[in-house]
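Chemist: Below are the sequence and a predicted model; questions follow.
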Amino acid sequence: MSNIKLIIEERASNIGNFMVGRLLPFREKRMVGPFSFIDHMGPVCLSDHENLDVPPHPHIGLSTLTYLFEGSIMHKDSLGNEVEIKPGQVNWMTAGSGIVHSERTPAYLRHSDKMLHGLQIWVALPKDKEEMAPEFYHIEENEMPVWESGEVSFKLIAGEAFGKKSPVPVFSPLYFLELKTTTRQTVKIGEYLYGESALYILEGAIESEGNVYGPKQILIAKDSQLCEFEMQENTSVYIFGGEPFPEERFIYWNFVASSKERIEQAKATWLEQSFPAVPGETEFVPLPEQGKQIKP
C-alpha cells in the first residue's frame, strides 16, 4: 500500500512583478504540520532593468523562512533590520503581533543581470505565541547541522530531527531538511521524523513503491514513520513537517491567525496605516480584493 497520501503540483502565482510556483496552501491540504505556505521562486534570470521589488507589507501570527539557492535579496523590516540574504543562509522573521517588511534586489545588483532562485515559507505560530513580540534572525550556512549518510548529504535547516537541532529559533516541534546526492541512493528516515511530513523535489527524481516523481511536486506522506524512497542521480529534495496544531489556522493575504476576528483586526490596522513602518520605505500596498486569501 502506498504511503503517499497526496501529490501537489506547483501552481503559477504572481507576487507583483515576479512569478512564483505556489505549493502550499492547497485546497485539499492547507498545512503540513505548522507549515502553512510555500512558494518556489524561480529559477529566473532578471536582466539589468528587472528587479525583485516586494514593497512593505504586514504579517501577523507566523514566522517566515527565506532560503535561497541562487541570487540575493535585501530584507528590511519595521524592527530596523536591513540584511542581505545569500544562498545557503536563512532569514527567519517572526511576526507575532505584527511586523512589516520589504524584499528587494540589493542596490549593487539592480543594474546588472542576476539569477534568483529559492523558497519562501511560512510557519504558523502556536496559539500562545501568536501575539508575541516580533523578532528577526539571520543564520549563516555554516551554523546549520550537516552530515553524510552513505552518499546522501543532509542539512537540517530548521527544527529538530536525527538527534540534531538547527539554530533557527522555532516555536513548535518541526523540521526542514535538505537531502542531496549525485548517485542513486535508498533513503530510510521514517524513524527520525514525526507528526505530518512532506517531501518537495527541487531537482532530479525519486522513486517510491514503483512510481517515479519529478521536480516541482510535493508528496504528502500518510505516515511520516514510513518515510522510505530512492533518490535518483543528481537529486535534491526538501523534507518538511512536524506536529500539527489542534486549532485551525485562517489565512488572508499575509495574515495567519487562529481566529477570523484577529485577521479582521489586522486588516483594519493595516488600512489605518497603524502597523509599524519600515525605515526608509514609503510605499503603501492596499489590501487585496475580498476573497483573495494569499499575499499578492
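Modeler: Everything's here; your move.
Chemist: From here on, just use CA atoms for contacts and neighbour counts.
Modeler: Noted.
Chemist: burial count for Y200?
Modeler: Neighbour count of Y200, defined by other C-alpha atoms under 10 Å: 22.
Chemist: which SSE is it in?
Modeler: strand 196-203 (DSSP states H and E).
Chemist: Okay, one more to line up with it:
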Amino acid sequence: MTMGITTTIQPVSHDLGAFTVRRVLPSPRRIMVGPFIFVDQFGPAEIPPGHGMDVRPHPHIGLATVTWLFEGAINHRDSLGSFATIRPGQVNLMTAGHGIVHSERGLPEEFDRPKRIYGMQTWLALPDGQEDIAPAFESRAELPLVEDNCASARVIMGTLWGRTAPTTQYAATIYAEIVLAPGGAIPIDADADERAVMLVGGEAELDGVALEPYALAVLAPGQAMRLASDRGARVMLLGGEAFHSPRHVWWNFVHSSRERINAAKDDWFAGRFPKVPGDEDEFIPLPKIPMTRSD
C-alpha cells in the first residue's frame, strides 16, 4: 500500500448470466467505510432479449439502500406502495428502518429487446438510535454537478467540492460519481472520517498510484489527494462518518443487535413482513446460508 491508500479490497464476483455483480463490502478485511456496509457494482453489460433484471420481493431492516445507475433502467416497488423507474442521474434512497420489502425488476416494455445495465447498489447502515425508524422512500434527480473542461463530479449524497446534495442523510455521508476525460484531474477532499474510491471504468491514478478496476481503495484519513486520468475514467467516491459501535450483516438484514436480526429472520420465514403492492405473488425465501454476512 502507499501512504495514501491504506487497504485495497478485491471484489468477489458473481456471474448472474446476463451480467456480473462485483461485491467489495462487507469483506473479511473490512466491514464498513463510513456508513457504507454493502457495495455492489454491476455491468457494464447488454442483457439479451427475453431476459432482464428480476429481483423478487425481499426484506430489509436497519439500513438504507442507495441505487445509482450509469446505464439502463430498473423498476422499484416497495411495501410502502412506492413505485419509481430508476434511471441514470437519479438517486433512489430506500430507508428500511424497522422493516421494508421491495422488488427490482426490468421494464416490461424492454423485455423483448437488448438493454444495457451498468451501475451501483450500496447499503448505508443506520446510526445508533435510528436503526428501527419508520421506513421511507425518496427519489432525487436534482443533484449538484461540479465540472470543468476535463472533469465532472455528481454529488449524490453529502457535501463535496463546496456543493451539497439534497438527499437525506442519517449519518454524515459522502457519495459521488466522478467522470474524468483524458487528461482530467480532481482533488479528493480530506474532510470525511473515512473515504474510499472505486474505479468502475477506464483508467485512473490517485497521487500517481494506478487504481485497480473494481477494487475498493480505502484512503488514509485526513489526507488530501488528487485523482487523475490520462485516458479517461469513471470513479465512485464514498465514505463519511465512522461508526463506533459494530454492525452485523446477515443476508438483507443489518443491525447492531443479533437478536433483532434473528427476529427479522423469523418474521420473514413466517410471512409477517408486509407485501409489495403490485408485486405480491413472488418472494425470495430465507436462505439457509446467505452469501452476505459479516460474522
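Modeler: Noted; the coordinates are in hand. A quick note: this is a predicted structure, and the numbers were derived from the prediction, not measured.
Chemist: one step back: pull up the aligned stretch in the second structure for the strand holding Y200 of the first structure.
Modeler: Alignment note (TM-score structural alignment): strand 196-203 of the first structure is matched to residues 194-201 of the second structure.
Chemist: Mean distance between that stretch and the first structure after superposition?
Modeler: Following the fit onto the first structure, the mean deviation recorded for stretch 194-201 of the second structure is 0.7 Å by mean C-alpha distance after the TM-score superposition for the first structure.
Chemist: Could you give me the buried positions within that stretch?
Modeler: With burial defined by 16 or more other C-alpha atoms under 10 Å, the residues of stretch 194-201 of the second structure counted as buried are E194, R195, A196, V197, M198, L199, V200.
Chemist: Secondary structure class of the closest residue to the third one other than its chain neighbours, three-state.
Modeler: This means A196 of the second structure. Distances taken as C-alpha to C-alpha, 6 or more residues apart in numbering put V218 closest to A196 of the second structure, at 4.2 Å, once the chain neighbours are dropped. When classified by DSSP: H, G, I helix; E, B strand; the rest coil, V218 of the second structure comes out as strand.
Chemist: Tell me who's in contact with the alignment partner in the first structure of V218 of the second structure.
Modeler: Using TM-score structural alignment, the partner of V218 of the second structure in the first structure is I220. Residues near I220 of the first structure by C-alpha atoms under 8 Å, 6 or more residues apart in numbering: I4, K5, L6, I7, I8, S197, A198, L199.
Chemist: Hmm, the second one is touching L226, no?
Modeler: Just to be clear, that refers to K5 of the first structure. No - counting by C-alpha atoms under 8 Å, K5 of the first structure stays clear of L226, with 12.0 Å between them.
Chemist: Compare those two (neighbour count), which wins?
Modeler: The neighbour comparison of K5 of the first structure against L226 (other C-alpha under 10 Å) goes to L226, with 16 against 11.
Chemist: Isn't the more buried one up against N3?
Modeler: Yes - with contact defined as C-alpha under 8 Å, L226 of the first structure and N3 form a contacting pair (7.0 Å).
Chemist: shared neighbours of the two, which are they?
Modeler: Common neighbours of L226 of the first structure and N3 (C-alpha under 8 Å, 6+ apart) do not exist.
Chemist: just to revisit the earlier point, and which of the contacts of I220 of the first structure is nearest to M19 of the first structure?
Modeler: Of all the contacts of I220 of the first structure, M19 of the first structure sits closest to I8, with 18.0 Å by C-alpha to C-alpha.
Chemist: show me what contacts the nearest residue to A64 of the second structure once chain neighbours are set aside?
Modeler: In space, and not counting its chain neighbours, A64 of the second structure is closest to T95: 4.1 Å by C-alpha to C-alpha, 6+ apart. T95 of the second structure makes contact with L63, A64, T65, A134, P135, A136, F137, according to C-alpha under 8 Å, 6+ apart.
Chemist: Looks to me like the fourth one is in a helix.
Modeler: No - the assignment for A134 of the second structure is coil, going by three-state DSSP, so no helix is present there.
Chemist: can you tell me which residues contact the nearest residue to it once chain neighbours are set aside?
Modeler: Excluding the flanking residues, the one nearest A134 of the second structure by C-alpha to C-alpha, 6+ apart is G97, at 5.4 Å. Contacts of G97 of the second structure were listed using C-alpha under 8 Å, 6+ apart, and they are H60, I61, G62, L63, A64, L126, Q130, E131, D132, I133, A134, P135.
Chemist: Tell me which stretches of the stretch 151-296 of the first structure form strands.
Modeler: 152-161, 164-165, 174-181, 185-188, 196-203, 206-208, 211-213, 217-221, 228-231, 235-242, 250-252, 255-257 (DSSP state E, counting those that start in this stretch).
Chemist: Pick the most buried one from those.
Modeler: Comparing the strands of the stretch 151-296 of the first structure by mean neighbour count (mean count of other C-alpha atoms under 10 Å), strand 255-257 comes out on top with a mean of 25.
Chemist: What ranges does the stretch 1-150 of the first structure have for its helices?
Modeler: Using DSSP state H, counting those that start in this stretch, the stretch 1-150 of the first structure contains no helices.
Chemist: which residues touch the nearest residue to R87 of the second structure once chain neighbours are set aside?
Modeler: Distances taken as C-alpha to C-alpha, 6+ apart put A73 closest to R87 of the second structure, at 4.9 Å, once the chain neighbours are dropped. For A73 of the second structure, the contacting residues are T85, I86, R87, P88, G106, L107, I117, by C-alpha under 8 Å, 6+ apart.
Chemist: Ok, G240 of the second structure next?
Modeler: V33, G34, P35, A171, A172, T173, I174, A192, D193, E194, R195.
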